[in-house]
Every structure is written in C-alpha cells, then in structure tokens.
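Undergrad: Give the three-dimensional model of this entry:
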Amino acid sequence: MRISELSRRSGVPSATIKFYLREGLLPPGRATAATQAEYGEAHLRRLRLIRALIAVRGLTVNATREVLSAVSEHEADMHQVLGLVLGARPVDKDEEPDDGPGTSDVNALVAQMGWQISEYAPARRVIAETLESLRSLGADCTWRTLIPYAELAQQTAVLDLDQLKDTDDSVARAERAVLLTVLLEPALLALRRMAQEHESAVRHGG
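TA: Model prediction:
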C-alpha cells in the first residue's frame, strides 16, 4: 500500500507517518521509485503500536523509540515484551528501582499474593503512596486491607492475558497489551462505580 492508504487505514495523517519514518520509529517501506515506497501489514501494526504508546500511554518520541527497539530485541520473550510495553521493565539498563517510603508494605503484599513483580513496576509506588496517604488521614488501612482487592485484580489479569493468546506477533501483542491495560482502565473504574451504586441501592434502598 502507498503512504496515503497507510494513512487512511491507520487514521494517522501522512505528515505524521513521514515524521515517524524520519525519526526511525517506523521502518522504511519497499522502494518502488525514487520518491515512492510500498508499505505492508507489518507497517500498519507497527504504526498502531506507535500511536498506542504515544497517544494512549503518553510516551515521548524518544521513549517510544527505545521501547520499540527493546521490543524487537526481546521479540521471543513475551514476558519481557509486555513488561517493557507496560512500564514494568526499565528501558534504561542503568535505572535504579524505587526504594522509597512504603516499599516494605508493598513487598509484604506482593509476598502474600505470591506475585512475581518487577522492582521497577510503577504500580509499586502508587500502592505505597496510597497507603501512606490513607494512614496520614487516620484511616485504619494496611497492606492486608488490599488483599481482597488484589485477589480480584488477579482474576482481571487472567482475563486480560487470555486475550493475548490468539496471536504470535510480538508487535500485535504489545499493541493489544497497551490497549487492554491503559485504555480499558477507565471503563473498569466506571464499572466499579456502577457496582457500588447498585450495591448501595440493594442495601440501603433508593
């Protein structure tokens, strides 16, 4: 397909596609003339992943380039690919794991659940800061309070990963991983709110 067709099918403007080509995010197409090239389905999938990383995950162009390079490097290791795409693995090999306040609480929760979680996972800091904030407000909340929620999260993770089983293409899986995690999260929060409203109506009338 020509770049105009690639633009139409991906929804990405031609000028943006040319920018991604210049920046090395999108590999060059097969040259058919001095100023023309053909692009295939692999380019379309790669372009969708680029847009997911930049528009959905909010990565910079430089960070996206590093993630794409790492995804290609670890193509055979699906766990590593997903970790890179979701931010649980550092692209920069010199990056140090977080060891701030509340780390021991998170470690205790992870150990209790028997989870294999990277030291670099950004969710660790979110949980630690949330527990610290709750305690500062006088809430009787410890890492043990989160265990029932962690068990529900585990069930959700099984549903998420089950949807990645129908393709062996690492780029397609990486794209879907971004969409299932980042893009689906607002809907999951909305479902929780709706369930809370329903439960309140059942318990207290309305």
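Undergrad: Only C-alpha atoms from now on, for both contacts and neighbour counts.
TA: Will do.
Undergrad: what sits against the spatially most central residue of the chain?
TA: When C-alpha atoms, centre = their mean is applied to the chain, the residue found nearest the centroid is residue 86 (3.4 Å). Shown in contact with residue 86 (C-alpha atoms under 8 Å, 6 or more residues apart in numbering): 177, 178, 181.
Undergrad: same deal with residue 100?
TA: Shown in contact with residue 100 (C-alpha under 8 Å, 6+ apart): residue 125.
Undergrad: and the gap between residue 201 and residue 194?
TA: Plainly put, residue 201 is 11 Å away from residue 194 if you go by C-alpha to C-alpha, to the nearest Å.
Undergrad: Let me see the contact set for residue 121.
TA: Residue 121 makes contacts with 87, 88, 89, as judged by C-alpha under 8 Å, 6+ apart.
Undergrad: Now the first one. Nearest residue, chain neighbours left out?
TA: In this case it means residue 87. residue 121 (6.5 Å; C-alpha to C-alpha, 6 or more residues apart in numbering).
Undergrad: in the chain, which spans are helices?
TA: 3-10, 14-23, 41-51, 61-73, 78-86, 103-113, 122-136, 147-162, 170-178, 185-204 (DSSP state H).
Undergrad: can I get those helices in JSON lines with distance to residue 30?
TA: What follows is these, written out as JSON lines (distance: least, C-alpha to C-alpha, whole Å):
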{"stretch": "helix 3-10", "distance to residue 30": "11"}
{"stretch": "helix 14-23", "distance to residue 30": "13"}
{"stretch": "helix 41-51", "distance to residue 30": "11"}
{"stretch": "helix 61-73", "distance to residue 30": "20"}
{"stretch": "helix 78-86", "distance to residue 30": "27"}
{"stretch": "helix 103-113", "distance to residue 30": "48"}
{"stretch": "helix 122-136", "distance to residue 30": "39"}
{"stretch": "helix 147-162", "distance to residue 30": "34"}
{"stretch": "helix 170-178", "distance to residue 30": "20"}
{"stretch": "helix 185-204", "distance to residue 30": "38"}
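Undergrad: quick one: which of the ones you listed is nearest residue 35?
TA: Set against residue 35 and scored by C-alpha to C-alpha, these come closest in helix 3-10, at 11.3 Å.
Undergrad: to compare against the first, here's another:
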Amino acid sequence: MKISELSRTTGVPVASIKYFRRQGLLPAGRATAATLAEYGEEHVQRLRLIKALTTLGGLSIAATRDVLAAVDRSDSADSTLKAISYALPVPVAQAPAGDEEREAEAEAAAAADVAELIAAMDWRVPSTSPHVHGLTTALRELRRLDADYRLDRLAVYAELAKAVARLDLERAAAFDDSPALAEQAVVVLALSGPLLELLRRLAQEDQVRRRSPEEDPDAG
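TA: As a prediction, the model looks like this:
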C-alpha cells in the first residue's frame, strides 16, 4: 500500500508517518521509485503500537523509541511485557516539603513494609523496580493522612491485585507475535488502571447505597 493508504488504514496523518520515520520509530517502506514506497501489514501494526504508546501510554517520542527497541530485542512474551511495564509512567504520590529527617524515617518505614509485603506474597520483584518505589511513596503518603493501611490490610488488596494480574497476562498470552502482543500490553497496562478504578468506584457506590436501601438507585 502507498503512504496515503497507510494513513487511511491507521488514522495516522501522512505528516505524522513521515515524522515517525525520521525519528526512527517506523521502518522505511520498500522503495518502488525515487519518491515512492510500498508499505505492508508490519507498518500498520507498528503504527498502531506507536499510537498506543504515545496516546494511551503517554510516552514521549524518545521513550517510545526505547520501548520499540526493547520490543524488537524481545525473544519472548515475558520480555515484551516487562519492557512495556517498565516504560509506562508509574503512579507516584508527590510528597509535600517537610522535615527531612522525619521524611526519611517515614520513607524507610514504608519501604520496610513494602519489602515485607513482597516477601509475604512471594512476589519475584527486585527492590529496584519502579513499582516498588511507587508503592513505597503511595504508602508513605497514605500514612501521612493517618490512613489505616497495615500490612494485613495491604495483603488483602495484594491478593486481589494478583488475581487481576493473572487475568491480564492470560489476555495478553493470546497474542503470539511481538507487535500485537506489545500493543495489547499497552492497552491492558495503560487502560486497565482507569477501568479497574471505575469498577471499584461503582462497587463502592453500590455498597453505600445498600446501606441506605430506601434510596432510589436511579436518583442523581
């Protein structure tokens, strides 16, 4: 297909396709003339992945290039998923400025509890994982607000997260080739967060309304 057809098929403007080529994100097409090239299904898949990374994943062009390089090097579904997981932005709570010594103590306490939780769950996660840091910061900020998140409570949430992760990986396992798997991984990892949060809020709303059975469920 010509670049104009590639644009219509993927919904990516021709100018953007040329930009992605210049940035090294999209391989060149097969030259058919001095100024013409043919593109195939591999270019369609690549553009879909680029769109998923930049639009759904919110990655910069530089970060997208790094992810694509990691995906190209991947020799298994697990390595592809790891590359995508580590590339996507990690939710991290922002700590307000405060006493440095007290902040260090709070950080150390949260880090110790996160490490204990990971050990209790028997999760094979290195301490250098960005997700460990994100959870440590989030836990520290929750405790700053006197939220009661002890280890036993966290373990219950962790078990639920473990079940969700299994469902995610089962879904991704249906995709064999790397580009399709990578695209699916971005969709699952980037979109599942908002989806799960909305399901959680719906369930919370349901529970609140059940405590007030006289309330009309269709009321605003």
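Undergrad: Who wins on neighbours among the contacts of residue 121 of structure 1?
TA: residue 89 (23 neighbours; other C-alpha atoms under 10 Å).
Undergrad: Could you count how many residues lie near the residue lying closest to that one once chain neighbours are set aside?
TA: Excluding its sequence neighbours, the residue lying closest to residue 89 of structure 1 (C-alpha to C-alpha, 6+ apart) is residue 83, at 5.0 Å. Counted with other C-alpha under 10 Å, the neighbours of residue 83 of structure 1 add up to 20.
Undergrad: returning to what we had before: out of the contacts of residue 86 of structure 1, the closest to residue 114 of structure 1 would be?
TA: residue 181 (21.4 Å).
Undergrad: ok, now which ones touch the counterpart of the closest one in structure 2?
TA: By TM-score structural alignment, residue 181 of structure 1 lines up with residue 189 in structure 2. If you count contacts by C-alpha under 8 Å, 6+ apart, residue 189 of structure 2 has them with residue 85.
Undergrad: and residue 189 of structure 2, how far is that from residue 61 of structure 2?
TA: Going from residue 189 of structure 2 to residue 61 of structure 2 by C-alpha to C-alpha gives 19 Å.
Undergrad: Same check on residue 52 of structure 2?
TA: 12 Å.
Undergrad: Which one of those two is surrounded by more residues?
TA: A direct count of neighbours by other C-alpha under 10 Å for residue 52 of structure 2 and residue 61 places residue 52 higher, at 21 against 16.
Undergrad: Test my guess that that one contacts residue 187.
TA: Yes: the criterion here is C-alpha atoms under 8 Å, and residue 52 of structure 2 meets it with residue 187 at 7.0 Å.
Undergrad: Roughly how far does the counterpart of residue 110 of structure 1 in structure 2 sit from residue 151 of structure 2?
TA: In structure 2, residue 110 of structure 1 lines up with residue 118, judged by TM-score structural alignment. Taken as C-alpha to C-alpha, the spacing of residue 118 of structure 2 relative to residue 151 of structure 2 amounts to 10 Å.
Undergrad: For the two, indicate the residue with more neighbours.
TA: Remark: of residue 118 of structure 2 and residue 151, residue 118 carries more neighbours, 18 against 15, as counted by other C-alpha under 10 Å.
Undergrad: on that earlier part again, residues touching the match of residue 110 of structure 1, list them.
TA: Here residue 118 of structure 2 is in contact with 124, 125 (C-alpha under 8 Å, 6+ apart).
Undergrad: sorry, back to before: taking the helices of structure 1 together, which one is wrapped up most tightly?
TA: helix 170-178 (a mean of 21; mean count of other C-alpha atoms under 10 Å).
Undergrad: how distant is it from the center of its chain?
TA: For helix 170-178 of structure 1, the separation from the chain centroid amounts to 9 Å (computed by C-alpha atoms, centre = their mean, to the nearest Å).
Undergrad: average gap between it and structure 2?
TA: Once fitted to structure 2, helix 170-178 of structure 1 is off its aligned match by 0.7 Å on average (mean C-alpha distance after the TM-score superposition for structure 1).
Undergrad: helices or strands up against that helix?
TA: In terms of contacts (3 or more C-alpha pairs under 8 Å, 6 or more residues apart in numbering; DSSP states H and E), helix 170-178 of structure 1 is packed against helix 41-51, helix 78-86.
Undergrad: what does the first one correspond to over in structure 2?
TA: Spelled out, that is helix 41-51 of structure 1. Under TM-score structural alignment, the match for helix 41-51 of structure 1 in structure 2 covers residues 41-51.
Undergrad: Could you do the last one as well?
TA: The aligned range for helix 78-86 of structure 1 in structure 2 is 77-85, by TM-score structural alignment.
Undergrad: Check the mean deviation of that stretch from structure 1.
TA: Relative to structure 1, stretch 77-85 of structure 2 is 1.3 Å off (mean C-alpha distance after the TM-score superposition for structure 1).
Undergrad: Show me how far that stretch is from its chain's centre.
TA: In this view, stretch 77-85 of structure 2 has its centroid 11 Å away from the chain centroid, taken as C-alpha atoms, centre = their mean.
Undergrad: what does stretch 41-54 of structure 2 give?
TA: Centroid displacement of stretch 41-54 of structure 2 relative to its chain, using C-alpha atoms, centre = their mean, is 17 Å.
Undergrad: what's in contact with it?
TA: 6, 9-10, 12, 17, 25-27, 59-61, 64, 179-180, 182-183, 186-187.
Undergrad: Apply 7 Å and report the result again.
TA: With C-alpha atoms under 7 Å, 6 or more residues apart in numbering as the test, stretch 41-54 of structure 2 has contacts from 6, 10, 26, 59, 60, 64, 179, 180, 182, 183, 186.
Undergrad: Then stretch 29-36 of structure 1?
TA: For stretch 29-36 of structure 1, using C-alpha under 7 Å, 6+ apart, the contacting residues are 37, 38, 39.
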